[in-house]
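Enquirer: Test case, fold it:
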Amino acid sequence: MLSSDTSGIYRSWNMSIPQITKPSKLYNLEPIGIGTPYVESLTSYICRLAEAHSVRTGTLVLEEIIPHIPKHYSVRNGKVLYNNSGAINSCGEEASSKGTIIKILQDLCQRKDLSLLTMSNWKNFISLNSLHYTNRRWCPFCFEEWQTKQTTLYEPLLWKIKCLDLCPIHISLLVEKCGNKYCNKTNKHLGGNISIGFSEHCNGWLGIDTDNKENLKFNIKDQTNQGEFICSNLVQLIPIPQKQSGVKIKHILRRNILFLKEKINNQNLGDEIKKVRILLNNFLTSRSNLSLDSLLFICSTFGITISQLLDQEVQKVSLSNYCVTNEKKRINKKETY
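Expert: Reported below is the predicted structural model:
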């Protein structure tokens, strides 16, 4: 006689409807360098996305991005968007036209990490005003190395920051004009015919130009300590907001600035400290964020790094060197009279 218990014979079936991921209209292209100091910029990502679809950058922008921008924004005009394309890399509020471009691309590509390709995650602790450079800039040595190694060409977010003039890897000046003597034009961050590693105007290679190679070598050897200081600090800055929230960073920054303010209260330490004291007081008494230049000036004056200021404790900061330095300046000033 057959047993009525069939549980050991037949498997149970899961009849629930599986979760189906929404298909993306455009390729789910992986950004380069997320979590590192050399993360890709959003305008670079747009150019690579167009290349992945075998279309001009202008075609992608005009047919896929602009139609999704709300009608009341002026950047729905392609020329206006191209002329202001540098701001795409430093976009702030989600409600802004540049913030909307992040959302549009994330929907089209079904990604959630494209804000990390901009400076928008800095908005809680750094003023985004005048943060980006107007024209496209690049390091010819980086392009040349990447092409030689057959790695993907791209433009790091670092190259888009206004106060950065040097490539942190080669300590050479970033270039903003095509090396072709018959072209010698600047490029916007986005354009109809723009392609990574090549001039928008003449399609000339932006790597090392043999006619200009000696001048580039000279640039490497002729840099100031200030330029290298900015390089090293921006390399430290880029990954911080990729790993923790801007609100937490601002909390750490405020705590450290309170400590630094107490450190220099009622001390006569010279003109630089006086300027810093004004910056610290303004930050603590107002709701506005400090500019990146101001943060770097504070770091330079106190002899700390931007990662210490934004991500660590600064209670071990010593001002003894600055007391000596400013005393020497005061003595030298007297001797000149």
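Enquirer: C-alpha from now on. contacts and neighbour counts both.
Expert: Noted.
Enquirer: so residue 130 touches residue 162, yeah?
Expert: Yes - counting by CA atoms under 8 Å, residue 130 touches residue 162, with 7.5 Å between them.
Enquirer: Give me the most central residue, this protein.
Expert: Among the residues of the chain, the one closest to the centroid is residue 157, at 3.7 Å (CA atoms, centre = their mean).
Enquirer: Name the nearest residue to that residue, ignoring sequence neighbours.
Expert: Leaving aside its sequence neighbours, residue 157 sits nearest to residue 41 (CA to CA, 6 or more residues apart in numbering; 4.2 Å).
Enquirer: show me what contacts the one you found?
Expert: The contact partners of residue 41, by CA atoms under 8 Å, 6 or more residues apart in numbering, come to 89, 117, 118, 155, 156, 157, 158, 160.
Enquirer: In stretch 298-311, which residues are buried?
Expert: 298, 299, 300, 302, 304, 305, 306, 307, 308, 309, 310, 311 (16 or more other CA atoms under 10 Å).
Enquirer: Touching it from outside, list them.
Expert: 233-234, 236-237, 240, 249-250, 252-253, 256, 272-273, 276, 295-296, 314, 317-319, 322.
Enquirer: Could you do stretch 326-337 as well?
Expert: Outside stretch 326-337, the residues touching it (CA under 8 Å, 6+ apart) are 269, 270.
Enquirer: which parts of it are buried?
Expert: Neighbour counts over stretch 326-337 (16+ other CA under 10 Å) mark residue 326 as buried.
Enquirer: One more, please, to line up against the first structure:
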Amino acid sequence: MDRSTLYNIEPIGIGTPFVESLTSYIIRLSEAHCVLTGSLISKVYTPLLGKEYLSKISSRGGDGFYDSAIGINGLGKLAGEFIELTEKFTGRTDLGFTTLKAFSQIFPNRGLLKKTKSWCPICYEEDRVKGRIIYDQLIWNFQLVGTCLKHKSPLKNICVHCGQFVSVINRKSVPGTCSKCGQWLGTINSLTYPESYKDESLKNVSLIGELLAEKKNTFSIASPKESINFYVSSIFDGSVTEAARCLKVPKSTFTLWMTGKSNPSIKYLLQVSKMLGISLIEFLEMNKDIKLIHSAEEVFNHRERYDHFEIRNILHKAIIEKEPVSISELARRIGCDRKLLSKKYKDECEQIKANYSYYVQKNRQQNEELKLLKLEQAVKSLSSHAIYPSRRQVESILGNGFLKEKAVQEKWNNLKRSYQI
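Expert: From the prediction side, this is the model:
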């Protein structure tokens, strides 16, 4: 019997909305082998990926690749390569379910995945207390997902300890901890919303979760174009104008979908599915026996209703607690449009923006101070060995591109003069 290169550990939650992401699986592989995630990537993956830029990054210890590694969980080439290699290393055949690769013919990349990590601190804390495996859910990576499906509470995207955004995967990633400061990210306390808003914000999350839980292989050949044309024909008697009007989609956009010149974004797919009263799966499968589809009149008369008293309470709570959150993130959590908040609650939004800007600025200053300290230590170390602190020497220690910022360059030049080199 052939042995696998890496442990054949089982991915968590396949067949459920809470399925593990591939980046989380790779981080757990690293932990199982008692090596840094960066070491696993550079020593095991990079040589077989055949990407020169990855080899350079690995040798210099930079984070450039990890800052954009969200694609590992996505639907493109990078996801395919990491699925293939990880299955080869572990001997598994089910890791495609830990990415969105199966939906590459359905979703465009536009508006799909977040750029940085999101997590549910309550999930982390519960798993640790109950002795369960700590991991990151694939669903947390979606831009439209700002609420934990399990606990009905908002996801976090900034470490409360160091105030920084966290990469989805990093050289020092450990399950449940911040890769920047190493602190635990779990907590039992979280901002809660009224039940009405939990229901509203969870609509999209539930539909996405249902799709991720489906283990069919037919989605690789599903066609939004065919589904759109099917429902236009069966529900709106072939009238593109009526369909676009009732489903609240510009006619020009709708026409592009019907001709296959573009695919609806996930936001539009969810909107159309909800307006028709069906799930994403039913939409893609074009089930003729669906009983939940509303008539055109019912769809047209559908209106979003918001409790503005509760919205104001939510915004005021964010202001009082000085939560570092953007207006877009709050809108996702509540389940409304960002424009509605900006228009109806101008004063509240201005205060929230100010809090968020202050937090981002403070974070930026802390990062700059840390970089300057690291630079000083690196130059001092080189000087003690009579090595000239050239760009190449400094970045061999601190990572490729470390000296690209103006403030760092100025500090570097001053340090060279102060050490009389």
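Enquirer: about what we covered before: which residue in the second structure occupies the aligned position of the residue nearest to the centre of the first structure?
Expert: Using TM-score structural alignment, the partner of residue 157 of the first structure in the second structure is residue 138.
Enquirer: Contacts only, for its match.
Expert: 18, 19, 20, 21, 22, 73, 98, 99.
Enquirer: Now residue 233 of the first structure. Nearest residue, chain neighbours left out?
Expert: Counting by CA to CA, 6+ apart, residue 306 is the residue found nearest to residue 233 of the first structure once chain neighbours are left out, at 5.7 Å.
Enquirer: The one you found matches what in the second structure?
Expert: Checking TM-score structural alignment: residue 306 of the first structure goes with residue 280.
Enquirer: Return the distance of that match relative to residue 1 of the second structure.
Expert: Relative to residue 1 of the second structure, residue 280 of the second structure is positioned 42 Å away (CA to CA, to the nearest Å).
Enquirer: Then residue 168 of the second structure?
Expert: Counting by CA to CA, the gap between residue 168 of the second structure and residue 1 of the second structure amounts to 35 Å.
Enquirer: More neighbours: those two, which one.
Expert: More crowded of residue 168 of the second structure and residue 1, by other CA atoms under 10 Å: residue 168, with 27 against 3.
Enquirer: Would you mind giving the secondary structure of the equivalent of that one over in the first structure?
Expert: Taking TM-score structural alignment, residue 168 of the second structure has residue 189 as its aligned residue in the first structure. Under DSSP: H, G, I helix; E, B strand; the rest coil, the three-state class of residue 189 of the first structure is coil.
Enquirer: shouldn't residue 189 of the first structure be in contact with residue 86?
Expert: Yes - with contact defined as CA under 8 Å, residue 189 of the first structure and residue 86 form a contacting pair (5.6 Å).
Enquirer: Common neighbours of these two, please.
Expert: With CA under 8 Å, 6+ apart, residue 189 of the first structure and residue 86 have common neighbours 43, 135, 136.
Enquirer: Spatially, what comes nearest to the second one if we skip its sequence neighbours?
Expert: Translated: residue 135 of the first structure. residue 188 (5.0 Å).
Enquirer: quick one: the helices in the stretch 251-400 of the second structure?
Expert: Taking DSSP state H, counting those that start in this stretch as the criterion, the stretch 251-400 of the second structure contains helices spanning 251-259, 266-276, 280-285, 296-301, 308-320, 327-334, 338-344, 346-384, 391-398.
Enquirer: Among these, which comes closest to residue 78 of the second structure?
Expert: Taking CA to CA, helix 266-276 is the member of those nearest to residue 78 of the second structure, at 20.2 Å.
Enquirer: mean deviation of that closest one from the first structure?
Expert: Mean deviation of helix 266-276 of the second structure from its aligned counterpart in the first structure after superposition (mean CA distance after the TM-score superposition for the first structure): 1.5 Å.
Enquirer: Centre of the chain to that helix, how far?
Expert: Distance, stretch centre to chain centre, for helix 266-276 of the second structure: 20 Å (CA atoms, centre = their mean, to the nearest Å).
Enquirer: now swap in stretch 331-349 of the second structure and tell me
Expert: For stretch 331-349 of the second structure, the separation from the chain centroid amounts to 22 Å (computed by CA atoms, centre = their mean).
Enquirer: Can you spell out the matching residue range in the first structure for that stretch?
Expert: Stretch 331-349 of the second structure covers no residues of the first structure once aligned (TM-score structural alignment).
Enquirer: May I have the distance across that stretch, first residue to last?
Expert: So stretch 331-349 of the second structure: terminal residues 11 Å apart, CA to CA.
Enquirer: What residues of that stretch count as buried?
Expert: Within stretch 331-349 of the second structure, the residues scored as buried using 16+ other CA under 10 Å are 331, 332, 333, 334, 335, 336, 338, 341, 342, 348, 349.
Enquirer: Now for the residue nearest to residue 135 of the first structure: which residues touch it?
Expert: Counting by CA under 8 Å, 6+ apart, residue 188 of the first structure makes contact with 82, 83, 85, 86, 134, 135, 136.
Enquirer: With secondary structure, distance to residue 208 of the first structure and neighbour count added, can I get the residues you listed in JSON lines?
Expert: Listed next are these as JSON lines, based on DSSP: H, G, I helix; E, B strand; the rest coil; distance: CA to CA, whole Å; neighbours: other CA atoms under 10 Å:
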{"residue": "82", "secondary structure": "helix", "distance to residue 208 of the first structure": "26", "neighbour count": "20"}
{"residue": "83", "secondary structure": "helix", "distance to residue 208 of the first structure": "27", "neighbour count": "17"}
{"residue": "85", "secondary structure": "helix", "distance to residue 208 of the first structure": "25", "neighbour count": "24"}
{"residue": "86", "secondary structure": "helix", "distance to residue 208 of the first structure": "24", "neighbour count": "24"}
{"residue": "134", "secondary structure": "coil", "distance to residue 208 of the first structure": "23", "neighbour count": "19"}
{"residue": "135", "secondary structure": "coil", "distance to residue 208 of the first structure": "19", "neighbour count": "18"}
{"residue": "136", "secondary structure": "coil", "distance to residue 208 of the first structure": "17", "neighbour count": "21"}
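Enquirer: Return the member of the residues you listed nearest to residue 265 of the first structure.
Expert: Here the nearest of the contacts of residue 188 of the first structure to residue 265 of the first structure, counting by CA to CA, is residue 134; it sits at 39.0 Å.
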